[in-house]
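K.L.:
need coordinates for the below:
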Amino acid sequence: MLTPAQSRTKTVAVKPITVPAGGRAVPLQVKVTAPAEGRGLPVIVFSHGNAWSMDGYEPLVDRWAAAGFVVVQPTHLDLRRNAIGFDDPRFGTIWRVRVDDLHAVLDHLDGILTEAGDLIDRADRTSVALVGHSWGAQTVGALLGARVFDAQGVPGEDLSHGGATAGVLIAATGTGDSLTPFAVEHLPFMRPDYSTMTTPALVIAGDRDQSRMSTRGPDWFLDAFDLSPAPKRLLVVPGGEHTLGGIAGEAVSETTDPDADRVALVADAVAAYLLDALGLGPGAWSRFRADTEAAGQASFRHKD
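P.N.:
You can find the predicted model right below:
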């Protein structure tokens, strides 16, 4: 939960900042949101879900900035205005461009923070985490060590990046053995191998998230936790569907379970976990878990 002082924190946002990135049809741009004051600020690089952009997810981003994080949001190629749909021949390679986008952001983070004003002096470059939702969660997983199985079940190349020391996967793609025929045809890359995702991470899932891409139920979104090595944390949100109350924005059309309290729960879970995982707030996660369990707001699992 935000403290009373944090809830009054002034934040600033700077956009667009162009990031050097080769092989892209359009420039890679990011938005940076941060507290207006403060030093030693940890950094979150956030990967959005399909069709969104750096302008989405304000309910999460604003709350993280108020809690003391610098948030960097790249716009991936699949943003809605680019009109690259499932039937576009470019769609099949966007998953890899997304991964390259996050590599570019991490590799050029100093330049991004410099262009965002005084953040190069106020941000803690040793405390960097990756967070993603939906397709963004699979993208983040790749940088944390997960790979992608090909049609023969052979894991692909290692696309991990050492620039982030922790991550959060929100509504992450499950394994590919239960994909629907549509997903098999249009989303063959939706076959993550979590056995190599060794970076510490929190997995967040809704217990009513029924994907149209899988024949399984909401348990599909637990694979990132169940099949990855320790250390991992799992938060399951009761009643949560794919946008977990509206994390992409208030009253957006994708939200099937509007609930402002659920959005705050997800935002605060990410902040508490990362403060703990990055060594900036020892005990933050255990306190959040105790308070949340006492209120009956979520269930937890862990492996160390």
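K.L.:
switch to C-alpha atoms for all contacts and neighbour counts from now on
P.N.:
Will do.
K.L.:
check the gap between residue 116 and residue 195 for me.
P.N.:
As judged by CA to CA, to the nearest Å, residue 116 and residue 195 stand 37 Å apart.
K.L.:
ok, which stretches of the stretch 51-200 of the chain are helices?
P.N.:
58-66, 91-107, 109-115, 119-122, 135-143, 181-186 (DSSP state H, counting those that start in this stretch).
K.L.:
right, so of the ones you listed, which gets closest to residue 18?
P.N.:
Closest to residue 18 of the helices of the stretch 51-200 of the chain, according to CA to CA: helix 109-115, at 8.1 Å.
K.L.:
by contact count, what packs against the closest one?
P.N.:
With contacts defined as 3 or more CA pairs under 8 Å, 6 or more residues apart in numbering; DSSP states H and E, helix 109-115 has these neighbours: strand 11-19, helix 119-122.
K.L.:
this one next, for a side-by-side:
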Amino acid sequence: MSDASTTTVVSAKPVVLPALSGRGEDLQVRVSAPATGGDLPVVVFSHGFGWSMDGYAPLADHWAAQGFVVVQPTHLDSRTLGIPAEDPRTPLIWRSRIEDLTRVLDGLDALEPAVPGLAGRVDRERVAVAGHSWGAQTVSTLLGARVLDADGVPGEDMSDPRVKAGVLLAATGLGDDLTPWAVEHLPFMRPSFATMTTPTLVVAGDNDRSQLSTRGPDWFTDPYTHSPGPKSLLTLFGAEHSLGGIPGYEVAETTDESPARVALIQRLTTAYLRSALDFGDGSWKEASTALEADPSPLGELRSK
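P.N.:
This is a model prediction of the structure:
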């Protein structure tokens, strides 16, 4: 892997994709990529509740420096848009988020030339999705997860064959364990991972306790436990929902700030994406072996 600290990254924002019917707002996107190199794979990143294309610099900048084109849409729940809770679109924002990701994949022809010098350097056959928190649930549907209705019947299949791999960071677990408030107000938070067949790395903190669930931190391992392989699970010791600070540098919602933990996530997610997208360089095996051999590891890794 290249040295991310010395690689020049070029970003363009906002790149605007016109609104589709019912969205009401044009889709604003940030696109980041290394200044040089070709055959660059794509990572589409879905932010957590309230964030925007400007968040998650510790991941987006690192991945771009390591040779990925990182595309970050701003979903309708973003604080930058200020859509009120009583807006008629609010109950279906979960669905709009998924449509945003598909819109990005459909719009790569428009997004690619928005970054100076990027045209002709993108590998459309190597596409991954990643997300944190609500964003992780959003991207899981493109990996094959389904949303259950009130009777437990799976909703439509929204998986996307263009997506070859995924990274789920602090993804919410099964809906059977929601609090009464969450059941009433977040009915879409009932995923089934039984059909999530796309290769995926699940990252969970063993001190991540959600107010939406009656269970403990193991709730966030459900996407690994209840999905078929091939999957990997990185459990981070002592990590809370921000996983050490991935939403941004020194942001207020980070309750467990740990530069070392963020650095581990950077290394392992990059190595996983390179492996899952068939770089053929052995970086995932090297990173996994290094974590296992660490006398004071920050987490543990399992695969199936």
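K.L.:
kindly provide the TM-score of these chains.
P.N.:
In this superposition the chains share a TM-score of 0.95, using TM-score structural alignment, normalised by the length of the first structure; 301 aligned residues with a CA RMSD of 1.4 Å.
K.L.:
what comes up buried for stretch 79-99 of the second structure?
P.N.:
Residues of stretch 79-99 of the second structure classed as buried: 89, 94, 96-99 (neighbour count, 16 or more other CA atoms under 10 Å).
K.L.:
neighbour count for residue 116 and residue 195 of the first structure, which is higher?
P.N.:
Legend: neighbour count by other CA atoms under 10 Å for residue 116 of the first structure and residue 195, higher for residue 116 (20 against 15).
K.L.:
next, count neighbours for the nearest residue to that one once chain neighbours are set aside.
P.N.:
What sits nearest to residue 116 of the first structure in space, not counting adjacent residues and going by CA to CA, 6 or more residues apart in numbering, is residue 14, at 5.9 Å. When neighbours are counted by other CA under 10 Å, residue 14 of the first structure registers 14.
K.L.:
counterpart of residue 14 of the first structure in the second structure?
P.N.:
Alignment note (TM-score structural alignment): residue 14 of the first structure maps to residue 12 of the second structure.
K.L.:
just list the residues touching the residue nearest to residue 116 of the first structure, thanks.
P.N.:
31-33, 116 (CA atoms under 8 Å, 6 or more residues apart in numbering).
K.L.:
ok, and the most crowded of these?
P.N.:
Busiest of these [other CA under 10 Å] is residue 32, holding 26 neighbours.
K.L.:
residues touching it, list them.
P.N.:
With CA under 8 Å, 6+ apart, residue 32 of the first structure has these contacts: 13-15, 70-73, 116.
K.L.:
same thing with residue 14 of the second structure?
P.N.:
By CA under 8 Å, 6+ apart, the neighbours of residue 14 of the second structure are 28-30.
K.L.:
how near is it to residue 254 of the second structure?
P.N.:
Relative to residue 254 of the second structure, and taking CA to CA, residue 14 of the second structure is found at 26 Å.
K.L.:
what separation do you get for the nearest residue to residue 102 of the second structure once chain neighbours are set aside and residue 94 of the second structure?
P.N.:
Computed as CA to CA, 6+ apart, the closest residue to residue 102 of the second structure that is not its neighbour in sequence is residue 160, at 8.0 Å. To residue 94 of the second structure, residue 160 of the second structure is 17 Å away according to CA to CA.
K.L.:
do residue 64 of the second structure as well
P.N.:
On the measure of CA to CA, residue 64 of the second structure and residue 94 of the second structure end up 27 Å apart.
K.L.:
can you check residue 209 of the second structure too?
P.N.:
Applying CA to CA, the value for residue 209 of the second structure to residue 94 of the second structure is 22 Å.
K.L.:
what's the answer for residue 198 of the second structure, then?
P.N.:
Applying CA to CA to residue 198 of the second structure and residue 94 of the second structure gives a distance of 21 Å.
K.L.:
same question, residue 228 of the second structure
P.N.:
As defined by CA to CA, residue 228 of the second structure lies at a distance of 24 Å from residue 94 of the second structure.
K.L.:
ok, the spatially most central residue of the first structure to residue 61 of the first structure distance?
P.N.:
By CA atoms, centre = their mean, the first structure has its centre lying nearest to residue 132, at 1.3 Å. For residue 132 of the first structure, the distance to residue 61 of the first structure equals 12 Å [CA to CA].
K.L.:
go on, residue 168 of the first structure?
P.N.:
Counting by CA to CA, the gap from residue 168 of the first structure to residue 61 of the first structure is 14 Å.
K.L.:
neighbour count for those two, which is higher?
P.N.:
More neighbours surround residue 168 than the other of residue 168 of the first structure and residue 61, with 30 against 25 (other CA under 10 Å).
K.L.:
ok, the residue in the second structure that the more buried one lines up against - contacts?
P.N.:
Taking TM-score structural alignment, residue 168 of the first structure has residue 167 as its aligned residue in the second structure. Contact analysis of residue 167 of the second structure by CA under 8 Å, 6+ apart lists 128-131, 136, 200-203, 269.
K.L.:
can you put these in CSV and add distance to residue 2 of the second structure?
P.N.:
Formatted as CSV, those follow (distance: CA to CA, whole Å):
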residue, distance to residue 2 of the second structure
128, 20
129, 21
130, 21
131, 23
136, 27
200, 23
201, 22
202, 24
203, 23
269, 15
